[in-house]
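[1] Coordinates only, no sequence provided:
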């Protein structure tokens, strides 16, 4: 028996087999977008198989029951549609977008791809070689090296420590059998959220999902696998990578809370205040006033588990030490001085404005609501997030900074003398 909930324009229905369906009817454009989320991101890989879900995302659309890679591509491209797969730490995603007339056909194709991929050996080998080239390419990019170092010391043996690509050793070992096993284990109806937005009624959307996925059943004797991950503790340290580069990458990381935390909204605001755009604190103080930064920014991604609050700067080698001390000082100030009301409101306006702009297209709408559902936040989070951001006070922001932004991990990449001399400053 299906269960349904309606919130204004959004309909949420749970099918008999456990699939959660979200439908946002939007008649303004002759486009329908769908996002099929699977609760099986890279966090569900073993350390020995790092990169598995990335490889799966690259191969999933390259063959399914009865169709070759070329035939899938021709069917999609003949109607100007798009179908693609991707993976993150917290979920796997199959995306599609079409004009309204062709949605039923392309959604049915997506169902075949999701349920019955064939993982052709030749495609697996080709995509593995491409992934290995990407891994080697990233090993030459100072920012990527610095970020990988930072994740490694922050998360250690936790899945969030790993690149989505894995490394050369793990990617080289992956086989077609590994993909088949992962797919059979995690791709099941009680592990899936389907989010649809566009010129389609909820009744027609549900009927189509039932037609494509209604006969799909989960194995009755095999319960869903649950993550059993190590506890994370804050143990600040510094890691350097001498490299003959034209600039130093200076990166500080703080182990922050997940999206489920009461501190999440305050830290989102502080990240926006520090490093989002040309008017941000780090840009104005460290680039415009002090001339230290080629680039400078901050980010705090939304994660189901403990997320990393990161500030970073690209600077001239001779400025490495002062860049490190200046970045640390700017973050430390958040725990010492309350933000002025004007600065706090500006950060709120920026984050809420960007949030609104991120829900303009049907693809964005399908993404946002499906993302919230797969993370377990529910369809009310869209409203709750905006209200919570608006209600954060300067005292709330300062208290969150005191809880999470006091003990940084440090990652440095650059010329040997520059990064070695900068380490003398570090005092966790």
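    Ah, there it is. It should be emphasised that the depicted structure is a prediction, and the values quoted were computed from it without experimental measurement.

[2] switch to C-alpha atoms for all contacts and neighbour counts from now on
    Noted.

[3] quick one: the strands in the stretch 201-350 of the chain?
    Assigned by DSSP state E, counting those that start in this stretch, the stretch 201-350 of the chain shows strands spanning 238-242, 248-255, 293-299, 308-315.

[4] Okay, one more to line up with it:
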């Protein structure tokens, strides 16, 4: 594992894997819905799309063709707190792959015609998500329990926002955020470190950024000029990273019902929980495994197998830099809705009071260890875990910790920490986080077949 900086300040984390013939490359950018406001919500996601639509020397079709020639895949995703571009290729194609990657991210053209076409594509994507109750239920829950907090904004924004974005607005936003100060590069594969440093410096360093121009044709040839743009980042959530405002994200217990003409009722229940990289995260991972991460979990065995009330039921964590949620997701038939909600709340209350047994703890720790070992054999997984650790560590503890590798945990250490999780730790998490007074709930289903008010009454009964 080696961390180094380019001449323009971009941090690069590299892990050599000597037994493979491939590599995985990722570029993390401090851009996402958490840095937006209500008016420009969705702009970060639109920028991510536009990065694939051509540069000064490559059309979108050229990028697709070259990817087919030298790479397995190039893709990207935008989340609340980051935008990530990633791809895989062979060791021999590293130079060409890195050059194309850098050209896309640094020199995207943002042509007017392409932008208008892509806005339509994003609007179709929003429609697709709106047709998916699984997506709606968590999106609406977070909008409700994080009121007016950008971290809870929908990543895609609204169709109205997307339609209103101008080329100048989108391009200037791209220039403001896609700067060295806001980037981390992660690479995992069978490469020599000197080769990595040379190739990444040539493409992502000062030389790579020197060709960029603003929409007003002002040359951005120095790091100082580019970094002045970061002062424009003035959303409420951004202030949480600069120390100008409390890092506490406001959570409000909320109930939200959304009518959708579908057969099943989709339910999302949330409790405030751990922020990203909390020291208790290994105990929380064991707890999630026990609650609902497999067909051996408590929720699956009780709600589905024993009671037959739901086809799917699971638990998972949603972790952000300064807040987090423990979530339970369930899909049930309309006729079972009230019984399923009542059964879920009773089960959670029962496990909170009784706790997990020593035998169950051992089973789920070993299940988690197996998952960690299998994940660690993936180049993409190594790149993602290393990149996320350095990237989020850079902003989560801004000014408070100088060790950029503090959140990287090697496989052997992960296994040790999972196996050291105690019964007391897991049961304390159960008692602390299954707090019905702080519970939020969102339901999506056919309001004509399901009496939403009855489910809300059940929710409020447990809240009180």
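    Nice, thanks for sending it over. Worth saying up front: this structure is predicted, and the values here are computed from it rather than measured.

[5] And the TM-score between them?
    Laid over one another, the chains give 0.91 as their TM-score (TM-score structural alignment, normalised by the length of structure 1), with 419 aligned residues with a C-alpha RMSD of 2.1 Å.

[6] could I get the strands of the stretch 201-350 of structure 1 as CSV with distance to residue 45 of structure 1 and mean neighbour count?
    Converted to CSV, these look like this (distance: least, C-alpha to C-alpha, whole Å; neighbours: other C-alpha atoms under 10 Å):
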stretch, distance to residue 45 of structure 1, mean neighbour count
strand 238-242, 26, 18
strand 248-255, 22, 28
strand 293-299, 25, 21
strand 308-315, 20, 25
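
[7] Let me know which of those is the nearest to residue 274 of structure 1.
    strand 293-299 (6.3 Å; C-alpha to C-alpha).

[8] In structure 2, what range does the closest one match?
    Aligned using TM-score structural alignment, strand 293-299 of structure 1 spans residues 310-316 in structure 2.

[9] Touching the matching stretch from outside, list them.
    Contacts to stretch 310-316 of structure 2, defined as C-alpha atoms under 8 Å, 6 or more residues apart in numbering, come from residues 288, 291-294, 299-300, 303-304, 326-333, 336, 340.

[10] quick one: residue 335 of structure 1 and residue 398 touch, right?
    Yes. Look at residue 335 of structure 1 against residue 398 with C-alpha atoms under 8 Å: they come within range, at 5.3 Å.

[11] Quick check: closest non-adjacent residue to the most centrally placed residue in structure 2.
    Note on structure 2: the residue nearest the mean C-alpha position is residue 79, at 4.6 Å, using C-alpha atoms, centre = their mean. Take residue 79 of structure 2 and drop its neighbours on the chain: the residue closest to it by C-alpha to C-alpha, 6 or more residues apart in numbering is residue 32, 5.7 Å away.

[12] which position in structure 1 aligns with that neighbour?
    Aligned partner of residue 32 of structure 2 by TM-score structural alignment: residue 41.

[13] Next one: that match relative to residue 374 of structure 1, how far apart?
    As judged by C-alpha to C-alpha, to the nearest Å, residue 41 of structure 1 and residue 374 of structure 1 stand 11 Å apart.

[14] Now do the shared contacts for the two.
    Common neighbours of residue 41 of structure 1 and residue 374 (C-alpha under 8 Å, 6+ apart) are residue 91.

[15] Now do stretch 332-339 of structure 2: which range of structure 1 does it align onto?
    Using TM-score structural alignment, stretch 332-339 of structure 2 pairs with 315-322 in structure 1.

[16] tell me how far the ends of that stretch are from each other?
    Using C-alpha to C-alpha, the two ends of stretch 315-322 of structure 1 sit 10 Å apart.

[17] ok, residue 41 of structure 1 - contacts?
    Contacts of residue 41 of structure 1 (C-alpha under 8 Å, 6+ apart): 53, 87-92.

[18] Compare those residues and tell me which has the most neighbours.
    Most neighbours among the contacts of residue 41 of structure 1, by other C-alpha atoms under 10 Å: residue 53, with 29 neighbours.

[19] I'd guess that residue is in a helix, am I close?
    Yes. Under DSSP: H, G, I helix; E, B strand; the rest coil, residue 53 of structure 1 falls within a helix.

[20] counterpart of it in structure 2?
    Using TM-score structural alignment, residue 53 of structure 1 lines up with residue 44 in structure 2.

[21] sorry, back to before: mind checking how far the residue nearest to residue 79 of structure 2 is from residue 272 of structure 2?
    Where residue 272 of structure 2 is concerned, residue 32 of structure 2 sits at a distance of 21 Å (C-alpha to C-alpha).

[22] Not counting sequence-adjacent ones, nearest residue to residue 104 of structure 1?
    Nearest non-adjacent residue to residue 104 of structure 1 (C-alpha to C-alpha, 6+ apart): residue 208, at 7.1 Å.

[23] residue in structure 2 matching that neighbour?
    Aligned partner of residue 208 of structure 1 by TM-score structural alignment: residue 199.

[24] What separation do you get for its match and residue 65 of structure 2?
    22 Å.

[25] Among these two, which residue is more densely surrounded?
    residue 199 (16 against 12).

[26] thinking that one is in contact with residue 96, fair?
    No. The pair residue 199 of structure 2 and residue 96 does not pass the contact test of C-alpha under 8 Å, sitting 9.4 Å apart.

[27] Need the three-state assignment for residue 413 of structure 1.
    strand.

[28] Who are the contact partners of it?
    Per C-alpha under 8 Å, 6+ apart, neighbours of residue 413 of structure 1: 142-143, 145-146, 240-243, 248-250, 419.

[29] per the alignment, it corresponds to what in structure 2?
    In structure 2, residue 413 of structure 1 lands on residue 444 (TM-score structural alignment).

[30] measure that match to residue 329 of structure 2 for me?
    11 Å.

[31] Then residue 32 of structure 2?
    Taken as C-alpha to C-alpha, the span from residue 32 of structure 2 to residue 329 of structure 2 is 25 Å.

[32] can you check residue 206 of structure 2 too?
    For residue 206 of structure 2 relative to residue 329 of structure 2 (C-alpha to C-alpha), the value is 46 Å.
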